[in-house]
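Colleague: Next comes the sequence, and after it the predicted model I'd like to discuss.
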Amino acid sequence: MEILRPFRERIEVLDGQLAALIADRLRVCGEVAAVKKAEGIPMMQPDRVRAVCRAYAERGRALGVSPDFMAELATLLINEACRLEDEIIG
C-alpha cells in the first residue's frame, strides 16, 4: 500500500523518538533508585505514583488524547521503573 508509506515513515520516526525518550526516562529512574538506596528512602512512593498518573491523564486531556490511555501508559512506565528500582535497591 504505497499510499500509506509516508505515514508509516513518520510513525517509524516518532516510534524511534518515543523509544529514546522512554530509555532516557528509565535511566533517570535508575539514578533515583541509586539515591533512594544510598539515603534509605523507601522504594514505593504511593503519593508520587498517583501524582504521575494524574499528570499523565491531564496531559492527555490537554493534548486531545484519551486520559485513560495516558494514565495506563504512566502505569506501565511506573511498573518498569519499580522493577528497575527493585533490581538496584534489592
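Modeller: Received the coordinates, thanks.

Colleague: contacts, neighbours, all on C-alpha from now
Modeller: Noted.

Colleague: Buried residues, stretch 73-90. List them.
Modeller: By 16 or more other Cα atoms under 10 Å, the buried positions in stretch 73-90 come out as 74-75, 77-78, 81-82, 84-85, 89.

Colleague: Second structure for comparison follows:
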Amino acid sequence: MTEQNELERLRAELDALDGTLLDTVRRRIGLGVRIARYKSRHDVPMMQPGRVGLVKDRAARYATEHGLDETFLVNLYDAIITEMCRVEDQVMRRESPTAGERR
C-alpha cells in the first residue's frame, strides 16, 4: 500500500468516526428535547446546576483516565451543555401552558 493510499484509508476511518460523533450529538440533542418535555410537564426548572457540574466532572475524569486533555473535554461539554440548554429552553417555552398567550 502506498503512503497516499494509507493516508486516504486513515482519512476515511476518521470520516466514519466523525459521522458517529455527529450522529451521537444529534441523538443527545433529541434526548434533550424529550427531557425538556418532561421538565415542562412536571414543572422542573430547565437549569439544573448540579447536573451540569456532574456532567462536566465526569468529562474531566474521563479525560484523566484516558490520557486526554481535561480542559479540552470540559470545554467541549461546555459547548454541548450550552446548546442543550438553548434547545431545552426553546422546547419548554413552546410547550408551556402560557406559550399560546405570548404569541
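Modeller: Yep, it's here. As the structure is a computational prediction, the values presented were derived from the model and not from experiment.

Colleague: re the thing from before, show me which of the buried residues of stretch 73-90 of structure 1 is closest to I41 of structure 1.
Modeller: Nearest to I41 of structure 1 among these is I89, at 9.9 Å by Cα to Cα.

Colleague: what's the closest non-adjacent residue to that closest one?
Modeller: Among residues not flanking I89 of structure 1 along the chain, K37 sits closest, at 5.4 Å (Cα to Cα, 6 or more residues apart in numbering).

Colleague: separation between the alignment partner in structure 2 of that neighbour and D89 of structure 2?
Modeller: The equivalent of K37 of structure 1 in structure 2 is S40 (alignment by TM-score structural alignment). S40 of structure 2 sits 10 Å away from D89 of structure 2, taking Cα to Cα, to the nearest Å as the criterion.

Colleague: mind listing what the aligned partner of V87 of structure 2 in structure 1 touches?
Modeller: Matched by TM-score structural alignment, V87 of structure 2 corresponds to L84 in structure 1. L84 of structure 1 makes contact with 29-30, 33 under the criterion Cα atoms under 8 Å, 6 or more residues apart in numbering.
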